[in-house]
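Q: have a look at this prediction, sequence included:
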Amino acid sequence: MDFEYSPRVRELQARLLKFFDEHIYPNEKVYENEVAQNRRNGDAFIPTGIIEELKVKARAAGLWNLFLPHSPRAPEGLSNLEYAPLCEIMGRVPWAPEVFNCAAPDTGNMETIERYGTEAHKDKWLAPLLKGEIRSAFLMTEPAVASSDATNIECSIRREGDEYVINGRKWWSSGANDPRCKLYIVMGKTNPEAGKHQQQSMILVPADAKGVTVMRHLPVFGYDDAPHGHAEVDLKDVRVPASNILLGEGRGFEIAQGRLGPGRIHHCMRSIGVAERAIELMCKRLSSRVAFGKPVSAQSVWHERIADARCMIDQARLLVLRAAYMMDTVGNKVAKQEIALIKVVVPNMTLQVLDWAIQAHGAGGVSNDFPLAKLWAGQRTLRLADGPDEVHRNAIAKLELARHVPRPGAEVEMPVTRGS
């Protein structure tokens, strides 16, 4: 495995880092102040002007849609291995990926429509998503069931003539609060009597369809994550054309396998960037503060923590690069163990580095004067989002056992799960 970055990737890295220095870091407070002002005015979920301004600059700089590989509709797209170091940079500031049209859940939804949608679906939904004109949400997790097992999903998708009728309640539907969100990809059951993994389907639902109600936004450790946010959504007798079904009835798990693999690795790539931001802030803070007559950075306990943080970040990055390489060369299904490994390792590593960085900042670390507390809250959700640690550890263990004690006909599926 050769993880050396190509000249093209190195050039994009340099451009992206320059863009961050010139446009992202200087506007972090501008963004926060704009969201805060919208919140004071009574609606935190108004899109920010600064992101819309920066989108124009990012597109002009050729830093647009880099996530979507090998697509005729996004020729600028890269492989997973090529995208990894760029996604890592974007992860250093939570709202930055949207500037480059590389934000979740739009990335996963665009890949889903590109891979499984019809040309009509692509013309109607993928084209404006690729242009950054609209946003989207993915509705899978449900409040009434343990969604760590996606076979529990109860949302009904029932065929009536030339339409499907959808009834169900979803939550943690990231982005559904945003007024630019025009499309939902909904997972539900079309045939409860079919085999365990043939009951579910995915369907495209316009956000303004009759019967769709965004019930409330769901804060994370008190953060509303506006203007993106996470929502609880009610679907009551929602009717959409039968042509909106993706691939056909009973193909929902198949689509989820294809969608969640890239989604998981993108989360992990961004998390490496969060850890890098944390160690940078930690080192700067420790070097700028004096306690007991000498810089805090001179205390041996901090030497231990800084060294451990660097070891952990670099180890995790190598695991992510290996998973990306495997996905590019042998496909998501064969790379299922590598994907599960990083989904467990990377969020836990990043949380530990963030915890040390918070400790280094003292009381300031848990305040909003620094980005660490909010970054920690976001990272903690990743031990649940796209599958809790326990489910991924279970899959890893089964794959390891099968390698050493093979059972005829046994196959471990990559978990299809988004939360609990």
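A: Arrived safely.

Q: from here on, just use CA atoms for contacts and neighbour counts.
A: Fine.

Q: I'd like the next helix or strand past the helix of greatest length in the chain.
A: Ranked by residue count under DSSP state H, the longest helix found in the chain is helix 252-288. Next helix or strand after helix 252-288 toward the C-terminus (DSSP states H and E): strand 290-291.

Q: just checking, what packs against that next one?
A: Under the contact definition 3 or more Cα pairs under 8 Å, 6 or more residues apart in numbering; DSSP states H and E, strand 290-291 sits against no other helix or strand.

Q: quick one: residues in contact with it.
A: By Cα atoms under 8 Å, 6 or more residues apart in numbering, the residues outside strand 290-291 that reach it are residue 296.

Q: contacting residues around residue 154?
A: By Cα under 8 Å, 6+ apart, residue 154 lies in contact with 142, 145, 168, 188, 189.

Q: ok now the longest helix of the chain, how far from the chain's centre?
A: Put simply, helix 252-288 sits 9 Å off its chain's centre (Cα atoms, centre = their mean, to the nearest Å).

Q: now that helix: buried residues?
A: By neighbour count on 16 or more other Cα atoms under 10 Å, the buried set for helix 252-288 is 252-279, 281-283, 285-286.

Q: pasting the second one now:
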Amino acid sequence: MTFDQLSSRAQTVYKVLQDFVDNECIPALSIFEQQLGTGAARFQSVPPIMERLKARAKQLGLWNLFLGPEFGDLGAGLTNFEYGHMAELMGRCIRLAPEACNCSAPDTGNIEVLAKYGTPSQKERWLTPLLAGEIRSAFAMTEPAVASSDATNISTSISRQGNSWVVNGRKWWITGAGDPRCKLFLVMGKSNPGSSNVHLQQSIVLVPADTPGVQVVRPLQVFGYDDAPAGHCEVVFKDVKVPLDNIILGEGRGFEVMQGRLGPGRIHHCMRAIGMAERAMELTLARITSREAFGRKLAENAVVMHQIGNCRMDVEQARLLVLHAADKMDRVDPKAAQREIAIAKIRVPNLVLQVLDHCIQMHGAAGLGVDLPLAEMYAGARCLRIADGPDDAHLSQLGRNEIQKYLKKHKSQSSKL
């Protein structure tokens, strides 16, 4: 599973993207932060540099790279394995590159939902402008009042009243809700709480952001970082009415939609995280080979050598886990690759966090500040141990599946004796 295994077209895209990220996105970071401003202004406008980067990405053919062959001409047609390499490159500039290429969450997952399950009218109204990067969207699932790691706990109500669905509930950590370009919420709630099947109680409805009753309460911070202008927000839906045809796929099919959305997204997150780790290692290698302490270069210290060695092993292990999962998704499908996706989802953020922790340590006090991206990278990677399902939930399911697999095999073998 190496670069040489990519198609010639994917290799060309990779090289163009690598140049775009390193020579256009990373140098634009300081401009982006300056244009964001301070305080509430950070959520009121989008830095002009972002639109210039998006225009440049379109010009270079680096647009909607996440949409694979199954989506026809909507995207670049890359396989999951090929896109994994691209996502890693974009992770090197996590703040700008994914959005510049229209490959940032939560839009990627929402686009896939609309492309797979949307009606023609839903696609015309929402999918088309999302694909063009003209608007942004949010996925509203997590709630403050319940343990959302168990999605059957979701308490937001979606009730049918006449020709409308009425949504009532409070959500939080809703990525993208603070962006002034956010025009659409995909909201998960219970439309049939009395169903005996707990996985058929939920539905997902499309809620335009300007619908009366939608209130973005506040942006939340992760270790002090606000991720403006997108943010991670607390949002209240109070007597929000939308047409009946705003439901996705059908009533009671929220879990089905959600599972179709999360598999690829988990791989995207993991590979972008590896890009962060590679960028952190580059910054660290530049520092230790140029900085002296106690009469010699830091790179000559055996402890530092060990830390760099451990970082390299962690990154390589993480990359192979993700590419293995992506390859299996290509050969079978996300459901059949559930085991490999779960392993990557659990292990990769932890490995990346170890790398970032070493890199911060080797930078000393500088690693903790805002002059370098290391602390912000750490905050982002730490989120991944909770986002799209916490480690513990995935680990329990993984262990349960392994036990059931053994018992099934053991029972089968015993019956033959």
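A: Perfect, I can see it now. In this text the structure is predicted, and so the values were computed from the model without any measurement.

Q: sorry, back to before: can you tell me what part of the second structure the longest helix of the first structure aligns to?
A: Matched against the second structure by TM-score structural alignment, helix 252-288 of the first structure falls on residues 254-290.

Q: neighbour-wise, which of the contacts of residue 154 of the first structure leads?
A: Highest neighbour count within these, by other Cα atoms under 10 Å: residue 188, with 28 neighbours.

Q: check contacts around residue 376 of the first structure.
A: Residue 376 of the first structure makes contact with 351, 354, 355, according to Cα under 8 Å, 6+ apart.

Q: surely the first one meets residue 380?
A: Yes - with the criterion set as Cα atoms under 8 Å, residue 351 of the first structure and residue 380 qualify as a contacting pair; they are 7.0 Å apart.

Q: so which of these two has more stuff around it?
A: residue 351 (23 against 17).

Q: over to the more buried one. Which of the three states is it?
A: Secondary structure, DSSP: H, G, I helix; E, B strand; the rest coil: residue 351 of the first structure is helix.

Q: return the residue of the second structure aligned against it.
A: Residue 351 of the first structure maps onto residue 353 in the second structure, by TM-score structural alignment.

Q: strands along the first structure, start to end?
A: Secondary structure of the first structure, counting by DSSP state E: strands at 135-139, 156-160, 163-174, 181-189, 200-206, 212-217, 230-241, 290-291, 294-295.

Q: Serialize those strands to TSV and add fields for distance to residue 80 of the first structure.
A: Converted to TSV, those look like this (distance: least, Cα to Cα, whole Å):
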stretch	distance to residue 80 of the first structure
strand 135-139	21
strand 156-160	33
strand 163-174	23
strand 181-189	23
strand 200-206	24
strand 212-217	32
strand 230-241	27
strand 290-291	43
strand 294-295	42
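
Q: right, so those: which one is the most enclosed?
A: Highest mean neighbour count among the strands of the first structure (mean count of other Cα atoms under 10 Å): strand 135-139, with a mean of 27.

Q: mean deviation, that one versus the second structure?
A: Following the fit onto the second structure, the mean deviation recorded for strand 135-139 of the first structure is 0.1 Å by mean Cα distance after the TM-score superposition for the first structure.

Q: tell me the residues of the second structure aligned with that strand.
A: Going by TM-score structural alignment: strand 135-139 of the first structure matches residues 136-140.

Q: centre of the chain to the matching stretch, how far?
A: Counting by Cα atoms, centre = their mean, stretch 136-140 of the second structure comes out at 12 Å from the chain centroid.

Q: just to revisit the earlier point, what about the match of residue 351 of the first structure, distance to residue 376 of the second structure?
A: According to Cα to Cα, to the nearest Å, residue 353 of the second structure stands 12 Å off from residue 376 of the second structure.

Q: and what of residue 154 of the second structure?
A: 30 Å.

Q: and what of residue 206 of the second structure?
A: Counting by Cα to Cα, the gap from residue 206 of the second structure to residue 376 of the second structure is 32 Å.

Q: with residue 54 of the second structure instead?
A: Counting by Cα to Cα - residue 54 of the second structure and residue 376 of the second structure are separated by 23 Å.

Q: please apply the same query to residue 217 of the second structure.
A: For residue 217 of the second structure, the distance to residue 376 of the second structure (Cα to Cα) stands at 24 Å.

Q: same question, residue 63 of the second structure
A: 26 Å.

Q: name the residue in the two with the higher neighbour count.
A: A count of neighbours by other Cα under 10 Å puts residue 63 above the other of residue 63 of the second structure and residue 376, at 25 against 21.

Q: dump the residue contacts of that one.
A: Contact analysis of residue 63 of the second structure by Cα under 8 Å, 6+ apart lists 57, 75, 76, 101, 102, 103.
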